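1. Okay, here's the prediction I keep looking at, along with the sequence it came from:
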Amino acid sequence: MKHDTAKRFDYHVWANQKVFEHLQSLPKELFTKEIKSVFPSVSAVVVHMCVSDALWLNIISGGEYDEAKALAMRLNEELKEADIEKLSAFFDETAHQYQAFFEGAENLDAPLTVKLPMLGQRETSAAEMTNHVINHGTYHRGNISAMLRQMGHASVPTDYAYYVFQ
């Protein structure tokens, strides 16, 4: 039976795919257009989301924070000029890696020790950190929605209710 965390992650995948599909339907220049907002461009938000998902997958898979941070720095460099199609494909691949992790994990609620520079060593679980990833994605999809409106374009609804009632 699928763990509740994996089910909620399915929502994260659905919502990001909705946003990415919408971004692909808009004029290409909107994706990289610099604006005064939380991020300098929509593309910068999407890169941040993709890199963050990869960073946390590394950590919940047992990687150390320094290793995950080095991965994030490398990915930021590799993806900073990527178009929405490449970033969407990157996100899809990362989502498949999460799904494989969920399928192979014996217990997503098992204790997981994470060492974070600002917080020190903390006890958590893969389920809790995946919930962080999902919440983080929701937050940044809101950034994208606001940025698109700022540029005169509508966003796409990604509230959880839309996912549940689709």
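-> Looks like it arrived, so ask away.
2. C-alpha only now, for contacts and for neighbours.
-> Noted.
3. Which residue ranges of this protein form strands?
-> Under the criterion DSSP state E, strands of the chain are mapped to 111-116, 120-125.
4. which of the ones you listed sits most buried?
-> Mean neighbour counts were compared across the strands of the chain using mean count of other C-alpha atoms under 10 Å; the top stretch is strand 111-116, at a mean of 16.
5. what packs against it?
-> helix 65-79, strand 120-125 (3 or more C-alpha pairs under 8 Å, 6 or more residues apart in numbering; DSSP states H and E).
6. mind running it again at 10 Å?
-> Strand 111-116 makes packing contacts with helix 42-60, helix 65-79, strand 120-125, helix 126-150 when contacts are defined by 3 or more C-alpha pairs under 10 Å, 6 or more residues apart in numbering; DSSP states H and E.
7. L112: which of those is closest?
-> Distance to L112, taken as C-alpha to C-alpha, is lowest for strand 120-125 among the helices and strands packed on strand 111-116, at 4.7 Å.
8. Give me the distance between the closest one and the centre of its chain.
-> A distance of 21 Å separates the centroid of the chain from that of strand 120-125, by C-alpha atoms, centre = their mean, to the nearest Å.
9. take a look at this one as well, against the first:
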Amino acid sequence: MDARAHFLTLARYNGWATRRLLVALEPVSDAQYRADAGLFFKSIHGTLNHLLVAEHQLWFRRFAEGLSPTVALNAEVEPDRTRLAAALQDGALRWEALIATWQDTVWDGALNYTNMRGQPQSLPFAATLAHVFNHATHHRGQITAALTALGHASPELDMVYLLQGQVP
């Protein structure tokens, strides 16, 4: 598989898994959604806000625009639950469109940006993009564990189900 096809699959999985998780969160009460669940970013809401910050306000802008924004990783950039869900879904869709535009030469190149401490960074492009999708998977896993602990059903998010076409 070529790099573009691989990363388009990861982007498609990211959107699919994000949608499934957000649907599974709909029956969760606002009190449970905002309560400290022992996650790194405390609550389900805090963790979803972190995903919006990291995936869309930091990494997407680094890859798409060559910018290095500064925003706290624990910032509550969207307090409204419905708007946060919409922003996460919309953001996930943007990755596929962006990846489709890249030339074949980018995969073996570097992503140059300035980190949150103001230090210049140069990381392998493809491996860093893999980090973005892996990071989202990690935090979705934390949220599904919180859902289970709260007594709610956890959605099936294994990528193999997307690939098999078994779970819409």
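-> Cool, got the structure. All figures in this text were calculated on a predicted structure; none of them were measured in a lab.
10. now the strands of structure 1 in JSON lines, with distance to I59 of structure 1?
-> Converted to JSON lines, those look like this (distance: least, C-alpha to C-alpha, whole Å):
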{"stretch": "strand 111-116", "distance to I59 of structure 1": "8"}
{"stretch": "strand 120-125", "distance to I59 of structure 1": "10"}
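11. Of the ones you listed, which is nearest A6 of structure 1?
-> Taking C-alpha to C-alpha as the criterion, A6 of structure 1 comes closest to strand 120-125 out of the strands of structure 1, the separation being 13.3 Å.
12. What's the match for T5 of structure 1 in structure 2?
-> By TM-score structural alignment, T5 of structure 1 lines up with F7 in structure 2.
13. Nearest spatial neighbour of its match, chain-adjacent residues omitted?
-> Distance criterion C-alpha to C-alpha, 6 or more residues apart in numbering; nearest residue to F7 of structure 2, sequence neighbours excluded, is I99 at 7.3 Å.
14. And for Q99 of structure 1, the neighbour number?
-> Here the count is done by other C-alpha atoms under 10 Å, and Q99 of structure 1 has 15 residues near it.
15. which residue sits closest to it, ignoring its sequence neighbours?
-> With C-alpha to C-alpha, 6+ apart, the residue lying closest to Q99 of structure 1 is A6, at 7.4 Å.
16. now swap in L67 of structure 2 and tell me
-> Among residues not flanking L67 of structure 2 along the chain, R61 sits closest, at 5.7 Å (C-alpha to C-alpha, 6+ apart).
17. which residues touch the residue mapped onto that neighbour from structure 1?
-> Residue-level alignment of R61 of structure 2 against structure 1, with TM-score structural alignment as criterion, gives N58. Contacts for N58 of structure 1 were tallied using C-alpha atoms under 10 Å, 6 or more residues apart in numbering; they are S52, E64, Y65, E67, A68, K69, L71, A72, Y98.
18. tell me the contacts of the fourth one?
-> In this structure, E67 of structure 1 makes contact with L55, N58, I59, judged by C-alpha under 10 Å, 6+ apart.
19. try the third one
-> Residues touching Y65 of structure 1, when contacts are defined by C-alpha under 10 Å, 6+ apart, comprise L55, W56, N58, I59, L71, V114, K115, L116, P117.
20. Correct me if wrong: A44 of structure 1 contacts T32.
-> Yes. Counting by C-alpha atoms under 10 Å, A44 of structure 1 does reach T32; the two are 7.9 Å apart.
21. Which residues are in contact with each of the two?
-> Common neighbours of A44 of structure 1 and T32 are listed as E81, A82 (criterion: C-alpha under 10 Å, 6+ apart).
22. higher neighbour count, the two?
-> The residue with the greater number of neighbours, taking A44 of structure 1 and T32 and applying other C-alpha under 10 Å, is A44; the counts read 21 against 16.
23. What does the more buried one correspond to in structure 2?
-> Per TM-score structural alignment, the equivalent position to A44 of structure 1 in structure 2 is G46.
24. So that match versus A92 of structure 2, what's the distance?
-> G46 of structure 2 sits 18 Å away from A92 of structure 2, taking C-alpha to C-alpha, to the nearest Å as the criterion.
25. Please apply the same query to A86 of structure 2.
-> The value you get for A86 of structure 2 to A92 of structure 2, if C-alpha to C-alpha is used, is 10 Å.
26. Could you tell me which residues touch both of the two?
-> When C-alpha under 10 Å, 6+ apart defines a contact, the residues bordering A86 of structure 2 and A92 alike are R19.
27. So for those two, which sits in the more crowded spot?
-> A92 (25 against 13).
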